[in-house]
Each structure stands twice: as structure tokens, then as C-alpha cells.
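# Coordinates for the following, if possible.
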Amino acid sequence: MLTKYGALSADWEANHRADNYYSPGSAYDPDPALPLNGGHVRDKYVSVFRFGVRVLLYDMNLTPGTNEQEALFFSNVELPPDAKDRLATRAARL
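Predicted coordinates:
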């Protein structure tokens, strides 16, 4: 079962906490470690977009001080297990 990028909407909803402060279905997983947004706790996942029955687009907020390697790690963890990081593959060939 996928619970991140490519997840079925029902699986996404079952594994993430919706933030009803924003438009329904658009923000998930409030994280007090993130900077406030207008006095409100910022969410890890925002601008969540579904295409059909799958979650196929979102922005992910990272905590301040996250370096580039950590950001790449966190973004790769979001992908399905059989996904390939083409950027890393290409960089390894250069």
C-alpha cells in the first residue's frame, strides 16, 4: 500500500491528519516544528492534488535548517519503492 506519492486517496486519508484550517483535502500533518503561517501551525503536506483516485502532487514543507542531502533523502522517501531517482542516476554517470 502506498501512503505518500501515488497513494490512493483513501489510503492517503487513512495515513495523514487533515488540517481543516485550510481548504478540505489540501493540507495535512500539522507540524509544530515548522514555522508558523499567519499564527497557524504549518503543515508538512500542502497543495495536495489528486488526479482521479490518486494523490499525484503536493508540496512538502521541511523544518528550517534542513540541508540539501536531507531534503533529497526526504523527497526520495516519498516515492514508491520501485521508483528510480533519474537525477541521481544521471549524476553518477557524469
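
# from here on, contacts and neighbour counts on C-alpha atoms
Will do.

# who's in contact with Met60?
Lys44, Tyr45, Val46 (CA atoms under 8 Å, 6 or more residues apart in numbering).

# tally of neighbours for the second one?
Yep, that's Tyr45 we're talking about. Tyr45: 23 surrounding residues under other CA atoms under 10 Å.

# List the buried residues of the longest strand along the chain.
When the chain is parsed with DSSP state E, its longest strand is strand 43-51. For strand 43-51, a neighbour-count test (16 or more other CA atoms under 10 Å) marks Asp43, Lys44, Tyr45, Val46, Val48, Phe49, Arg50 as buried.

# Following up with a second sequence; could you model it the same way so I can compare the two?
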Amino acid sequence: HKVVKVFGHERDSVEKFRQINQGLYEVGWKAQFMSGIIFPAINFVNNIGYVLVVLVGGLLVAQRAIFIGDVQAFIQYMRQFTHPIIQVANIAN
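Got it, this is the predicted structure:
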């Protein structure tokens, strides 16, 4: 700090720091915004899938086309498929 003052570059150093700090703030804000959107969006899509499986499966069970165990198995398969996607999204956060 003293060396910068002695050579008269304090204003330049402060301005350079301000620019770098502003860039860091903007990048950090964008990263935080994206991490705040990714996980809820994936959860929403995942939950819509569960609702569809339960509705269609419930109708098929009511028509005796499949058994309730088939619906449960399909839900489990869906969970096995979506779990790695959720893990990747968590890594991105």
C-alpha cells in the first residue's frame, strides 16, 4: 500500500480493484441465481413425472390392466433414472 502511494498509483490501483471486484460480484450473482433455479426446476419436473405415473397407473389399476405393484415398480425405476440427474444438478450448485 505504501509503495503504491509513493509512486502515485493509488487511484489507478483503486480503480483497477473496483473493476475486478465489480466483475466478481456480477459473476457471483449470476452463479447464485442459476444455482437457485436449477434445483427447484429439476424437482418440479421430477414431481410432475411422479404425478403422471400415479394418475396413469391408478387408472390402469382401476381397469385391472396392471397391478399396484407394477405402478410401484415403475415409480422405483423412475427414481433410479432421475437420481443421477439430481446428483449432477447438485454438483452444479
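
# What TM-score do the two superposed chains give?
The TM-score (TM-score structural alignment, normalised by the length of the second structure) is 0.27; 33 aligned residues with a CA RMSD of 2.9 Å.

# can you give me the angle the helix or strand just after the longest strand of the first structure makes with strand 43-51?
Where DSSP states H and E defines the elements, the next helix or strand beyond strand 43-51 of the first structure is strand 54-60. Going by axes from the mean of the first three to the mean of the last three CA atoms, to 10 degrees, strand 54-60 of the first structure is angled at 150 degrees with respect to strand 43-51.

# and the angle for the next helix or strand after strand 54-60 of the first structure with strand 54-60?
Next in sequence after strand 54-60 of the first structure, counting helices and strands by DSSP H and E, comes helix 68-77. For helix 68-77 of the first structure against strand 54-60, the angle by the same axes, to 10 degrees is 160 degrees.

# ok, and what's touching the helix or strand following helix 68-77 of the first structure?
From helix 68-77 of the first structure onward toward the C-terminus, using DSSP H and E, the following helix or strand is helix 86-93. The contact list for helix 86-93 of the first structure (CA under 8 Å, 6+ apart) is empty.
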